[in-house]
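[1] sequence first, then the predicted structure:
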Amino acid sequence: MLPAPSLDIRQRDSQELFLALPIHYNEPFTIWYLHSIARRPVEEKLHLAPQGALVVDATIWDMNGTGLPYGPDPGMKFELKDGKYILTNMNRVFPEVVMAIGWVAEHRLIYQGRSLPLARLAPPGTAIRLQVGRHPRWVLAYNHLRWLLLSQKPAPAQKGVE
């Protein structure tokens, strides 16, 4: 079988694969977290690009504060809607996103109405890489079942989001 695209979540150093979520190119997903300083929810909207990169399309947050975005760069669109700040047209391209699963950030992957706390994949403090992968369809079928078992539907209302 031909390999298909996935969002791979791996341990940063060992490259151990925690999850290979089958996601089509250009299909949106969200990384949700509580900001470390403001302790307010932030949503990063991303998609997989066919050239093997992750693209940040938008950021949504509900208050201004240290470390939170404060306005658009050239070409971006900024709006205030329903009490939320929305920054779109970001088009920030990354070969991978490296992050640590937060102790208080409660990082979640949200995709197709389901929410997965990343701490279900590895303990808080674990450094991970999010990157585009390609795997045989049987590997993705297995990982899709893991996704269904580990994630929640519907995506629960997140703290601080009214």
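    All right, it came through fine.

[2] going forward, measure contacts between C-alpha atoms and count neighbours the same way
    Will do.

[3] for stretch 5-13, list every residue counted as buried.
    5-12 (16 or more other C-alpha atoms under 10 Å).

[4] typo on my end, stretch 29-46
    Buried-residue list, stretch 29-46, by 16+ other C-alpha under 10 Å: 29-35, 40-46.

[5] list just the nearest of the buried residues of stretch 5-13 to Leu116.
    Ile9 (12.1 Å; C-alpha to C-alpha).

[6] hang on, the closest one packs against Glu96?
    No - if you go by C-alpha atoms under 8 Å, Ile9 and Glu96 don't touch, sitting 10.0 Å apart.

[7] so which strand or helix has the residue nearest the centre of the chain?
    Centroid check for the chain by C-alpha atoms, centre = their mean gives Ile31 as the closest residue, at 2.7 Å. For Ile31, the element it lies in under DSSP states H and E is strand 28-34.

[8] put this beside the first:
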Amino acid sequence: MAAEKKTVKQKILWLIFCLALILFLLIAIFIPVKKALTFQDLRSREILAYLPIKEDQTFQLEYTHSIHQSTVIDTYTVLPDHQIQQTELQYEDMAIGMPSNAMFDGEIFVEKDGKYFIKNMNRVFPSINLRTSQVVISHKIKTEGSTYKMHDFIAPGSLINLEVKDLTMFQLLRGVKMNG
């Protein structure tokens, strides 16, 4: 009889341990663990790719302007509240679709080596919507000395949303990490 009680107690303890382990794993999978710049399909909100990123880290979005076919580089900084601050715009033509001067207080317009810059920008966005190039495949993300071609991770012509999010282990396992 004592052996049966011991076996029942062991089974109950084993069951409690297994349930606690399963609960712990479920919680661990769904708790945010990594801050990342996410690239989401704008319609489905599915994360197509992500790039781990830190607070105050800068990144650049480089692309070829669709009308005058010259390079444009937008520079952004990740803010503590996950918003994205545009800090600089660099371009080569003052043609249609490009500014001819700084527009807001504190911004500075600079011309240097045949390029135009708007510096000291303080434009803050919760996210950025864009359509990836379909004809001239050119969108790139640059950060910490590395460059990632968006068409390697996202289909050309996609309508996407760039947003800083804290990703869970589950999202990290499902998504495509751009930097390896």
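    Nice, thanks for sending it over. Bear in mind the structure is a predicted one, so any value in this text is a computation, not a measurement.

[9] can you calculate the TM-score here?
    TM-score of the superposed chains, computed with TM-score structural alignment, normalised by the length of structure 1, equals 0.81; 148 aligned residues with a C-alpha RMSD of 2.2 Å.

[10] which residues do Ile9 and Glu96 of structure 1 both contact?
    129-131 (C-alpha atoms under 8 Å, 6 or more residues apart in numbering).

[11] which ones among those map onto strands?
    Counted as lying in strands by DSSP state E, out of those, are 129-131.

[12] of these, which is the nearest to Gly71 of structure 1?
    Leu130 (25.9 Å).

[13] that closest one matches what in structure 2?
    Residue pairing (TM-score structural alignment): Leu130 of structure 1 is matched to Leu162 of structure 2.

[14] wait, that match sits on Ala36?
    No - counting by C-alpha under 8 Å, Leu162 of structure 2 stays clear of Ala36, with 10.1 Å between them.

[15] residues touching the nearest residue to His24 of structure 1 once chain neighbours are set aside, list them.
    The shortest distance from His24 of structure 1 to any non-neighbouring residue, by C-alpha to C-alpha, 6 or more residues apart in numbering, is to Pro5 (6.2 Å). Going by C-alpha under 8 Å, 6+ apart, Pro5 of structure 1 touches 22-25, 132-135.

[16] which parts of structure 2 are strands?
    Using DSSP E, strands in structure 2 cover 32-41, 47-52, 58-64, 71-78, 84-91, 108-112, 115-119, 123-125, 128-131, 140-143, 146-149, 159-168.

[17] what residue in structure 1 is paired with Lys112 of structure 2?
    Counting by TM-score structural alignment, the partner of Lys112 of structure 2 is Lys81.

[18] Leu130 of structure 2 now?
    Leu130 of structure 2 maps onto Met99 in structure 1, by TM-score structural alignment.

[19] distance of that match from Met63 of structure 1?
    Separation of Met99 of structure 1 from Met63 of structure 1 (C-alpha to C-alpha, to the nearest Å): 23 Å.

[20] next one: Arg129 of structure 1
    From Arg129 of structure 1 to Met63 of structure 1 the distance is 28 Å (C-alpha to C-alpha).

[21] those two: which has the busier surroundings?
    Arg129 (20 against 15; other C-alpha atoms under 10 Å).

[22] what's the longest helix in structure 2?
    helix 2-30 (DSSP state H).

[23] please name every helix or strand in contact with that helix.
    Judged by 3 or more C-alpha pairs under 8 Å, 6 or more residues apart in numbering; DSSP states H and E, helix 2-30 of structure 2 is in contact with helix 169-174.

[24] buried stuff in the helix it packs on?
    Buried-residue list, helix 169-174 of structure 2, by 16+ other C-alpha under 10 Å: 169, 171-172.

[25] follow-up on the earlier one: farthest-apart pair in the contacts of Pro5 of structure 1, please.
    Pairwise over those, using C-alpha to C-alpha, the maximum falls at Tyr25 and His135, 13.8 Å.

[26] what's Arg146 of structure 1 aligned with over in structure 2?
    Correspondence of Arg146 of structure 1 to structure 2, assessed by TM-score structural alignment: Lys177.
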